[in-house]
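Undergrad: next comes the sequence, and after it the predicted model I'd like to discuss.
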Amino acid sequence: MTTRRVRLLCLRHGESENVVAGAAGALPLAELTANGQTQAAEAAELLRAEGITRIYASTALRARQTAEIIAHVLGPAEVVTLPGLVEMGVGGLEGATDPATRARTAEVLRAWIVDGRLDEAVADGEDGHAVAARVVAALASIATAHPGETVALVGHVGSLTVGLSALCGLGRQVWGAPLPHAVPFPVEWDGRSWRCPSWPGLLQER
């Protein structure tokens, strides 16, 4: 009998131009830096022996570039993009680099992740309900499509953290430990519930 257990090896994209610039928002055209390309190649080596059958990525360029570098190393793995995995939107403040926008973005993320106040939003951007719902839906679609398999997923620090917090009840446990660039970590679906057994730099396997 084929097990329904699905293993997702999730990671944030490699370092990108928007991160270096401190720019807020989804920024779909921001590219990987040279350092980000190296990080993606290093992540691929970590994933080489995992038996990955497909690689999912946000539609943002930096996530697609990360996934394509990984796919090049792994060989047969196909890259599929999912709009639901994009970074949180901040509306009219998209691309802003001022300290006030950065502070407000951090404040909203804390409200979502730690306090569960999903009605909050940065300016006229997405609220936490919208971000969590689309990421959860994307992960559910992946799990449905890959019973018994291991797949990789390239996402973004904000949206991925919010979505996984909703699925695994992480919340306060992961606040203060933002996902590093291109470090894979496991997320599991057993056919009934989700499990996030570890978080880079914070949670130990349990």
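TA: Okay, I see it.
Undergrad: use CA for all of it now, contacts and neighbours both
TA: Noted.
Undergrad: quick one: the strands in the chain?
TA: Using DSSP state E, the strands of the chain run over 6-12, 52-57, 78-81, 150-155, 185-189, 194-195.
Undergrad: so how far is the last one off the chain centroid?
TA: The chain centroid and the centroid of strand 194-195 are separated by 15 Å under C-alpha atoms, centre = their mean, to the nearest Å.
Undergrad: now for it, which elements pack on it?
TA: Judged by 3 or more C-alpha pairs under 8 Å, 6 or more residues apart in numbering; DSSP states H and E, the packing partners of strand 194-195 are helix 157-168, strand 185-189.
Undergrad: and for the longest one?
TA: The criterion is 3+ C-alpha pairs under 8 Å, 6+ apart, and the helices and strands that strand 6-12 contacts are strand 150-155, strand 185-189.
Undergrad: show me what contacts residue 175?
TA: Residues near residue 175 by C-alpha atoms under 8 Å, 6 or more residues apart in numbering: 110, 113-114.
Undergrad: can you pick the most crowded of those?
TA: Tallying neighbours with other C-alpha atoms under 10 Å puts residue 113 at the head of those, with 25 neighbours.
Undergrad: thought residue 84 was touching residue 57, still the case?
TA: No - applying C-alpha atoms under 8 Å as the test, residue 57 and residue 84 come out as separate, 9.4 Å apart.
Undergrad: any idea how far the residue most central in space within the chain lies from residue 191?
TA: Centre of the chain computed as the mean C-alpha position; nearest residue by C-alpha atoms, centre = their mean is residue 155, 2.9 Å away. Going from residue 155 to residue 191 by C-alpha to C-alpha, to the nearest Å gives 23 Å.
Undergrad: next one: residue 46
TA: From residue 46 over to residue 191 the distance is 26 Å, taken as C-alpha to C-alpha.
Undergrad: and if you look at residue 32?
TA: With the distance defined as C-alpha to C-alpha, residue 32 ends up 35 Å from residue 191.
Undergrad: chain neighbours aside, what residue packs nearest to residue 146?
TA: Using C-alpha to C-alpha, 6 or more residues apart in numbering and skipping residues adjacent in sequence, the residue nearest residue 146 is residue 6, 6.4 Å away.
Undergrad: that neighbour touches residue 141, doesn't it?
TA: No - look at residue 6 against residue 141 with C-alpha under 8 Å: they stay out of range, at 11.4 Å.
Undergrad: identify, by residue count, the longest helix of the chain.
TA: Using DSSP state H, we find that the single longest helix of the chain is helix 128-145.
Undergrad: angle of that helix against strand 150-155?
TA: 160 degrees (axes from the mean of the first three to the mean of the last three C-alpha atoms, to 10 degrees).
Undergrad: okay, now the one to match up with it:
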Amino acid sequence: MDDALEVVCLRHAEAENVVAGASGALPGAALTERGRVQANAVAHALPAIDHVYASTAERAWRTAETIGRVRGVGVTKMEGLVEMGIGGLEGAVDPVTRARTAEVLRSWVVDGKLDERVADGETGHAVVERVVNAFRAIAAEHRHSASASVGAVAVVGHVASLTVGLSVLCGLGSTVWGAPLPHAVPFRVLVDGRGWRCAAWPGLWPV
């Protein structure tokens, strides 16, 4: 049996925290009106999928819920897919915090310095571990099913945690730096007996 699995990944649709310029995981930030339109559009544009997995954050969950409703498939929340946490600075909108958050993410993705963190927030090690574990759990659930065709699933996450997690999982290193994931643009990640690989990345190679 061919146990290859296609994981269609995407950042959540536009949300209030992005419009406000707020930093952090911010689990309660809701989709904007534009975000709701984006979620509906991507739901209709996705290839055939069997299930949707999403971060527990409101903006990711609502994006996934729209996809699930339009495509007639189930949706599962996964804590491991949430955005990078920045501790006591959650929700900060000042330029210094935003710059430090970008600096830490760059250290993780480009330099591999996973010990770095924003304030008392998560280290890169913590973010990578939970994101990678989430993707592996998804693969284990679907690749070892009894069906002859494993098919595809969708994963709705966040710009920073998806970027660093997939950078490590797929061995991308710094190649994806400078191409931040746009809202609600899907791209393919494949896993089979040879391991994980990104077949696409928005802004770098075809999605």
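TA: That came in fine, so what should we check first? Just so it is clear, the structure is predicted and the values come from calculations on it, not from any experiment.
Undergrad: related to what we said a few turns ago, residue 32 and residue 191 of structure 1: who's more crowded?
TA: Each of residue 32 of structure 1 and residue 191 has its neighbours counted (other C-alpha under 10 Å); residue 32 has more, 25 against 14.
Undergrad: how many neighbours does the equivalent of residue 120 of structure 1 over in structure 2 have?
TA: By TM-score structural alignment, residue 120 of structure 1 lines up with residue 116 in structure 2. Per other C-alpha under 10 Å, the neighbour tally for residue 116 of structure 2 reads 18.
Undergrad: ignoring the adjacent residues along the chain, who's closest to residue 46 of structure 2?
TA: Residue 46 of structure 2 sits nearest to residue 186 (C-alpha to C-alpha, 6+ apart), 7.5 Å away.
Undergrad: no, scratch that, I was asking about residue 188 of structure 2
TA: Among residues not flanking residue 188 of structure 2 along the chain, residue 8 sits closest, at 4.7 Å (C-alpha to C-alpha, 6+ apart).
Undergrad: before we move on, back to that, who's more crowded, residue 6 and residue 141 of structure 1?
TA: In this view residue 6 of structure 1 and residue 141 are compared by other C-alpha under 10 Å, and residue 6 has more residues nearby, 22 against 12.
Undergrad: and the more buried one, how far is that from residue 162 of structure 1?
TA: Noted for residue 6 of structure 1: a distance of 20 Å to residue 162 of structure 1, by C-alpha to C-alpha.
Undergrad: on that earlier part again, hang on, isn't the match of residue 120 of structure 1 packed against residue 123?
TA: Yes - when contacts are counted by C-alpha under 8 Å, residue 116 of structure 2 is listed as touching residue 123 (5.6 Å).
Undergrad: contact partners for the alignment partner in structure 2 of residue 160 of structure 1?
TA: When structure 2 is aligned by TM-score structural alignment, residue 160 of structure 1 is paired with residue 162. Contact analysis of residue 162 of structure 2 by C-alpha under 8 Å, 6+ apart lists 11, 81, 131.
Undergrad: now residue 3 of structure 1: how far from residue 150 of structure 1?
TA: Taken as C-alpha to C-alpha, the span from residue 3 of structure 1 to residue 150 of structure 1 is 12 Å.
Undergrad: so these two - more neighbours on which side?
TA: More crowded of residue 3 of structure 1 and residue 150, by other C-alpha under 10 Å: residue 150, with 20 against 10.
Undergrad: residue in structure 2 paired with that one?
TA: Matched to structure 2 by TM-score structural alignment, residue 150 of structure 1 sits across from residue 152.
Undergrad: wait, its match touches residue 52, no?
TA: No - using C-alpha under 8 Å, residue 152 of structure 2 is not in contact with residue 52, being 9.4 Å away.
Undergrad: that older thread, the residue nearest to residue 46 of structure 2 and residue 7 touch, don't they?
TA: No - taking C-alpha under 8 Å as the definition, residue 186 of structure 2 is not a contact partner of residue 7, at 9.7 Å.
Undergrad: residue in structure 1 matching residue 76 of structure 2?
TA: Residue 76 of structure 2 maps onto residue 80 in structure 1, by TM-score structural alignment.
Undergrad: same deal with residue 23 of structure 2?
TA: So, by TM-score structural alignment, residue 23 of structure 2 is matched to residue 24.
Undergrad: tell me who's in contact with the closest residue to that match other than its chain neighbours.
TA: In this structure, residue 24 of structure 1 finds its nearest non-sequential neighbour in residue 95, 5.0 Å apart by C-alpha to C-alpha, 6+ apart. Listed by C-alpha under 8 Å, 6+ apart, the contact partners of residue 95 of structure 1 are 18, 23-25, 27.
Undergrad: make it 6 Å
TA: Each residue near residue 95 of structure 1 by C-alpha atoms under 6 Å, 6 or more residues apart in numbering is listed here: 23-25.
Undergrad: one step back: out of the strands of structure 1, deepest packed?
TA: strand 150-155 (a mean of 26; mean count of other C-alpha atoms under 10 Å).
Undergrad: which helices and strands sit right next to that one?
TA: On a contact count with 3 or more C-alpha pairs under 6 Å, 6 or more residues apart in numbering; DSSP states H and E, strand 150-155 of structure 1 meets strand 6-12, strand 52-57.
Undergrad: who touches that strand?
TA: Identification of contacts with strand 150-155 of structure 1 by C-alpha under 6 Å, 6+ apart yields 7-13, 52-58, 63, 85.
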